[in-house]
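Visitor: Sharing a sequence plus its predicted fold:
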Amino acid sequence: MKTKFSFRFLLMLFTIFMFIGCQDPSSHPPYEGPPKDHIISVAQAQEMYNAYSERRIPIIQEYEDSLLSDGSKFEPTRYAEYDLETIKQYIAFIEHEAKRANVSINTLRFYLSNYPNSTKFLNGDPVKYTRRNSIFVVPTTELGGENVGFSVEEINGNFSAVPINREISNPRENRGKTNANSTLQTNEAGFFMSNNAAAQGGGTTSLILNDGQLAPPPPTIDFGHNH
């Protein structure tokens, strides 16, 4: 009985060590110091923050205030933040999807954006921060000789990377329309229409990160006042 227990215990340990040993070492790159040429000083950050406060915030606030009839003041967004675990999970997610599609991620693009002046997006999803300035993050890869943002499409168990600005071809909607109108429809649809699985006839996974915590509120304290 004791021998059988010892054998099972050793087998369990062997399995655990084999699992640890087989993990991809590239998922934990060695520490090599700060990223070269990408770290700025606090003084530089403060100067850039102040320049945005002086050259952009008043313009945004004046325009948005002109659209409000109730006299309330619009608060321009100063930053968006994500907790570290969300960022780690996001990196793991897009690397997993890229591996399934047999492509490499080249860069992450941070797009400046605005939530619409509505309680819902066109697809019916709720708008988290109505009218607020925001950002969203798009991973890129090389497709057709260009570095483009991409999604991952699955058809019959096969995964492939597709550019997010790929034109959607729908014969019923496009019948009788000119090429110019079709192009205009694609441009107006933007990034998210290309991730419509029903329109594409397959399952498409978006890799775009959004909906972080926007500020203000709470007030910005790292670089002084919001404005």
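Guide: Ah, there it is. Here the structure is a predicted model, which is why all the values come from computation and not from measurement. Numbers count the residues shown, from 1 in each chain.

Visitor: Could you use CA atoms for every contact and neighbour count after this?
Guide: Will do.

Visitor: separation between Ala98 and Ile168?
Guide: 22 Å (C-alpha to C-alpha, to the nearest Å).

Visitor: Second structure follows, compare the two:
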Amino acid sequence: MKNARKATTLLLGSMLLILGACHEKPKKDEEPHEEPQERVKPPKQIISLEESKKLYDNYSKNRVELIKSYEREENNDEKFEAARYASWDYKTIKQYIAFIEQEAKDAKVDISTIRFYFANYPDKEKLPDGQKVVHPRQNSIFILPTIKIDDLDYGFYIGEDGEAKLIKDAVNVKGMGGISKNDEKSYASFVPSLSAPPVLFKGQSLNMNHGNSGPPPNNDF
């Protein structure tokens, strides 16, 4: 009899445990705790919309008309529209920054600045690298990173040996820092031009162009 009672008690106890387990709420997976990111402060170089508009209008007044006049006289082109901007999609810019940081790290140098050079497309169908000239004779920009040497910034590329090399040594153009009076005229006459013959050197260029450029869009200024 005692054994039967013990068996009944054990059976009831087991059933209660099973029922209780069935009613237990499943534990939620703990969500990963993310530390709040510190807000990024605007660079001190940010300018107001009013100043942006003023700069845009200054270029319209002091540069665009001169460019149009030049094209009318030199190329008999009354319909020429001066380029006002160059752009790359955001992903390309991020890829470019990641790429030059990677190359600089491998070469064990620190990028000091990103330099934007004014440029001018040739009056031809194709560039020296074979790409199509979308807007002949229009202005553009190309980008390159610099490294600091003796307190001066110099554009660089990566040589065959993986070392950082100065562009000025590859293209035989002096660095743009510390210009002497005797060199002022030569520097003033040096305007980067995409119509120049390609420089023959082996290595990895870090210069970027082939963005989208054209006359002023009608949705900004």
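Guide: Yep, it's here. Computed from a predicted model, the values in this text were never measured in an experiment.

Visitor: more neighbours, Ala98 and Ile168 of the first structure?
Guide: Neighbour tally, Ala98 of the first structure and Ile168, criterion other C-alpha atoms under 10 Å: the higher count belongs to Ala98, 23 against 18.

Visitor: burial measure for Tyr90 of the second structure, as a count.
Guide: 9.

Visitor: Please apply the same query to His38 of the first structure.
Guide: 6.

Visitor: now do Asn212 of the second structure
Guide: 13.

Visitor: correct me, but it touches Ala83?
Guide: No: using C-alpha atoms under 8 Å, Asn212 of the second structure makes no contact with Ala83, being 10.2 Å away.

Visitor: max-length helix in the second structure?
Guide: helix 2-23 (DSSP state H).

Visitor: What span of the first structure is the next helix or strand after that one aligned with?
Guide: Moving toward the C-terminus from helix 2-23 of the second structure, the next helix or strand (DSSP states H and E) is helix 49-59. Alignment of helix 49-59 of the second structure against the first structure: residues 42-52, by TM-score structural alignment.

Visitor: What of stretch 21-30 of the second structure?
Guide: Alignment note (TM-score structural alignment): stretch 21-30 of the second structure is unmatched in the first structure.

Visitor: Tell me where the first structure has helices.
Guide: Under DSSP H, the first structure gives helices at 2-22, 42-55, 57-66, 84-100, 171-174, 179-193, 197-200.

Visitor: Can you tell me the centre-most residue of the second structure?
Guide: In the second structure, the C-alpha closest to the average C-alpha coordinate belongs to Ile93, at a distance of 3.1 Å (C-alpha atoms, centre = their mean).

Visitor: That residue -> the first structure?
Guide: By TM-score structural alignment, Ile93 of the second structure lines up with Ile87.

Visitor: Would you confirm that Ser193 of the second structure contacts Tyr121?
Guide: Yes: the criterion here is C-alpha under 8 Å, and Ser193 of the second structure meets it with Tyr121 at 7.0 Å.

Visitor: Can you give me the neighbour number for Phe110 of the first structure?
Guide: Phe110 of the first structure: 15 surrounding residues under other C-alpha under 10 Å.

Visitor: Look up the closest residue to the aligned residue in the second structure for it, ignoring the ones flanking it.
Guide: The alignment partner of Phe110 of the first structure in the second structure, by TM-score structural alignment, is Phe116. Excluding its sequence neighbours, the residue lying closest to Phe116 of the second structure (C-alpha to C-alpha, 6 or more residues apart in numbering) is Ile143, at 4.7 Å.

Visitor: same check, this time on Thr119 of the first structure
Guide: Leaving aside its chain neighbours, Thr119 of the first structure sits nearest to Val127 (5.1 Å; criterion: C-alpha to C-alpha, 6+ apart).

Visitor: what do you get for Ser118 of the first structure?
Guide: Using C-alpha to C-alpha, 6+ apart, the nearest residue to Ser118 of the first structure is Thr130, at 6.0 Å.

Visitor: Trace that neighbour over to the second structure, please.
Guide: In the second structure, Thr130 of the first structure lands on Pro136 (TM-score structural alignment).

Visitor: right, and that match touches Asp123 too?
Guide: Yes: here Pro136 of the second structure reaches Asp123: they are 4.8 Å apart, a contact under C-alpha under 8 Å.

Visitor: which residues are in contact with both of those two?
Guide: By C-alpha atoms under 8 Å, 6 or more residues apart in numbering, Pro136 of the second structure and Asp123 have no common neighbours.

Visitor: can you tell me how far Phe223 of the first structure sits from Val42 of the first structure?
Guide: Distance check for Phe223 of the first structure against Val42 of the first structure: by C-alpha to C-alpha, it reads 9 Å.

Visitor: I misspoke; the intended subject was Ser151 of the first structure.
Guide: 36 Å.
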